[in-house]
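S.K.: Provided below are the primary sequence and the corresponding predicted coordinates.
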Amino acid sequence: MIIPIMVYAGYLSFKNYSVNQITESEVIMQSFTAKLGQLSHFALSDGTQVWLNSGSTIRFPDKFVGDKRKVELEGEAYFDVVKNSGQPFLVKTNDLNIEVLGTSFNVSNYHNDSILEVVLVEGKVKLFSEYNNKEQTYGYLVPGRKAVYNKKERKVLAGKVDVDKYISWRDGVLIFRGDPMNQVVKRLSRWFNVDITIADPEIENYVYTATFSNETLSQVLYLLKVSAPINYKNVAPKVLANGELSKQKIILTKKEDKNTGDDKAISSPVQLVFFFAKEYGEILVIT
């Protein structure tokens, strides 16, 4: 089990150059990946702060030249962009581009997800894509809003959200607010670098509200077990052909005894009260 930790990489830059003194051919492209189960924080050459979530990769130049500051992202990152009206900041993905002057926002773009999410904390961002050398602009996002881009349909929907839920991960905190269990499992799997699967489809209908801060995987699984009719089974890692160990696998199943939702206090790092509403399949955890 790997518990997410923060890795501070400092300034990933070399020398200070004026933009008019260098050309793009002199730029050195770099790639930085946050290891599975770890969070990384560093600064780009212009001072822009970047937080990378577990298993995410960013590609960027050692110095920004040209009319835009371009970076490429796969995975999830939070950006606190230094303002430069003469050189907009551009986050490129395989599906959607996000352009800003100076602002703070979160982008979630894992390759195996069907959607891409952008949550704006402050400032203003432009959302657009490029197909066949043509630019399609979807609009502009304002603070407190989330844009969801459907990669297959190439459509964007936007709405107001609780921003903290989407950016708390950079502080080592996971927030769930009425999230379906399949989303909870996906985030926990990435967070702890494990493979959590749901064996009983009925469990997928549960929704979960909770805040986890510094809990271990064992503690989180225990909270899931005592707050709803859920059991879990640990499957030991296997030795792969290359000699490495596979991910730890955890299988969630439904308890036969459904009467497990009595409110009670438990011994844990946080004070929790549990409530299980059978008719709605809802798990409510109040912290």
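M.R.: Ah, there it is. Residues are numbered from 1 along each chain as shown.
S.K.: When you work out contacts or count neighbours from here on, use the C-alpha atoms and nothing else.
M.R.: Fine.
S.K.: so how far is residue 189 from the nearest residue to residue 46 once chain neighbours are set aside?
M.R.: What sits nearest to residue 46 in space, not counting adjacent residues and going by C-alpha to C-alpha, 6 or more residues apart in numbering, is residue 82, at 7.0 Å. Relative to residue 189, residue 82 is positioned 33 Å away (criterion: C-alpha to C-alpha, to the nearest Å).
S.K.: for residue 124, same thing?
M.R.: Note on residue 124: its distance to residue 189, by C-alpha to C-alpha, is 32 Å.
S.K.: quick one: which of those two has more around it?
M.R.: The residue with more neighbours, out of residue 124 and residue 189, is residue 189; 21 against 17, by other C-alpha atoms under 10 Å.
S.K.: I'd like the distance from that one to residue 96, if you could.
M.R.: Look at residue 189 and residue 96: by C-alpha to C-alpha, they are 25 Å apart.
S.K.: Show me what stretch 45-57 is in contact with.
M.R.: Stretch 45-57 is contacted by residues 4, 11-14, 31-44, 62-64, 73-82, 110, 169-170, 190-191 when judged by C-alpha atoms under 8 Å, 6 or more residues apart in numbering.
S.K.: tell me the strands in the stretch 1-150 of the chain, going along the chain?
M.R.: Secondary structure of the stretch 1-150 of the chain, counting by DSSP state E, counting those that start in this stretch: strands at 5-11, 29-33, 38-43, 49-52, 57-61, 69-80, 89-92, 97-100, 104-109, 115-122, 125-131, 134-141, 145-150.
S.K.: Please compare the first structure with the one that follows:
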Amino acid sequence: MTDTKKISNAIRNYVHNECDKEELDYAFSLFEEPYKNLEIRTQLYNVWETENYGQCSVPGPDEFNDMLLRIHRKINFTSTGKKVSRGKNLYLGLAKIAAILLIGALIGVLVVNNWSSSPVYFTSYAPNGSVSQVVLPDNSLVYLNSGSELKYAVNGKRGLREVYLSGEAWFDVEHVEDNQFIVHTPFYDVNVVGTQFNVKAYPEDNTVSTTLERGTVQITSSDQFKIAEDVVLKPGQHLVFDRQSKNIRLMNVNTRYYTSWKDNKLIFINMSLKELVTMLERKYGVEIEMTDSSILNYHYDGTIKNESILEVLDVLKETLPISYVIENQKVIIRHE
């Protein structure tokens, strides 16, 4: 069998829930890195035509991402309230494809177990140097910041919509009556009905924070850690949890300082060079070494949008007593 025929059979059998285990594993291997095989796109266009997802002419190559999004949303709409395993697997399959291919930098892996009744999860990951966009099966929109990972329980415990975040993400949660949305972090949970908010929970950071733009969220204890009392945030509030002292600070802020990263823009006010270096490593996917720890206490104000890492370093060099060199793909910053 030719590769083209094998790919075609795997994709079609997958969306119709007709794969055996070997073919299912092969389909997943294709979807893990779809950008490496252009034949996958051809077969997905064929799915678009034969399954009548678009209800319109076949999109051109430049509209491929839009096609995937519309497939994803249509499956979500038509499968709502239906208790049929085939429709469910079709929905999960193309939702996975849409999540993987919607943004080029996004790497998504759907972990499906057709042979158990356990919750079904998929994981989306934004590598360092990229920001990824994910549309969840309930149509909630998520932006993942560099070096972040989001695991979503499609049919989570207790019937809840649940996500597990490592890193930073901005959420626009679709309101679903009597169906709560929960963001789990290692130190607290964020309980949501329908709202816009940002959660920052990188495992290597000393703090975990939540910023509310619209609606209401409630911060509650997680399974791993108990906070003294629940905290309800109002729009414009920013909560910071210190992982060492276990203290919580709640303040009123300009939320765009904490959410502009999703628009490829970083705003920092009185940020220490130590924090700034971590931010630059995540944004540009580079390694930065500081030869003198005393300069980490310098503070800086600024905005980064479309500048390259070299342009940012040149600006820092002009405003702070530092210099830099690049050795073996590593940026080394020295005190002047």
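M.R.: Thanks, I have the structure now. Given the structure is predicted, the values throughout are model-derived calculations rather than measurements.
S.K.: What span of the second structure is stretch 39-53 of the first structure aligned with?
M.R.: Counting by TM-score structural alignment, stretch 39-53 of the first structure falls onto residues 131-145 of the second structure.
S.K.: before we move on, what about stretch 102-121 of the first structure?
M.R.: In the comparison with the second structure, stretch 102-121 of the first structure aligns to the range 194-213 (TM-score structural alignment).
S.K.: How far off centre is the matching stretch?
M.R.: Centroid displacement of stretch 194-213 of the second structure relative to its chain, using C-alpha atoms, centre = their mean, to the nearest Å, is 13 Å.
S.K.: again, but for stretch 113-129 of the first structure
M.R.: 13 Å.
S.K.: same question, stretch 152-167 of the second structure
M.R.: The offset between the C-alpha centroid of stretch 152-167 of the second structure and the centroid of the whole chain comes to 13 Å, using C-alpha atoms, centre = their mean.
S.K.: burial measure for residue 63 of the first structure, as a count.
M.R.: Counted with other C-alpha under 10 Å, residues neighbouring residue 63 of the first structure total 23.
S.K.: Now for the residue lying closest to it once chain neighbours are set aside, how many residues are close by?
M.R.: Take residue 63 of the first structure and drop its neighbours on the chain: the residue closest to it by C-alpha to C-alpha, 6+ apart is residue 45, 5.7 Å away. Residue 45 of the first structure is flanked by 19 other residues according to other C-alpha under 10 Å.
S.K.: for the residue minimising distance to the centre of the first structure, what are its contacts?
M.R.: The residue at the geometric middle of the first structure, judged as the C-alpha nearest the mean C-alpha position with C-alpha atoms, centre = their mean, is residue 76 (4.4 Å). With C-alpha under 8 Å, 6+ apart as the criterion, the residues that contact residue 76 of the first structure are 52, 53, 54, 56, 106, 107, 108, 109, 110.
S.K.: Go again with 10 Å.
M.R.: Shown here is residue 76 of the first structure, whose contacts under the criterion C-alpha atoms under 10 Å, 6 or more residues apart in numbering are 34, 51-58, 106-110, 116-118.
S.K.: okay, stretch 270-288 of the second structure sits on what stretch of the first structure?
M.R.: Using TM-score structural alignment, stretch 270-288 of the second structure lines up with residues 178-196 of the first structure.
S.K.: Trace residue 222 of the first structure over to the second structure, please.
M.R.: Pairing criterion TM-score structural alignment: the partner of residue 222 of the first structure within the second structure is identified as residue 314.
S.K.: quick one: that match and residue 333 touch, right?
M.R.: No. At 11.3 Å, residue 314 of the second structure and residue 333 do not qualify as touching, with contact defined as C-alpha atoms under 10 Å.
S.K.: Appreciated, that's everything.
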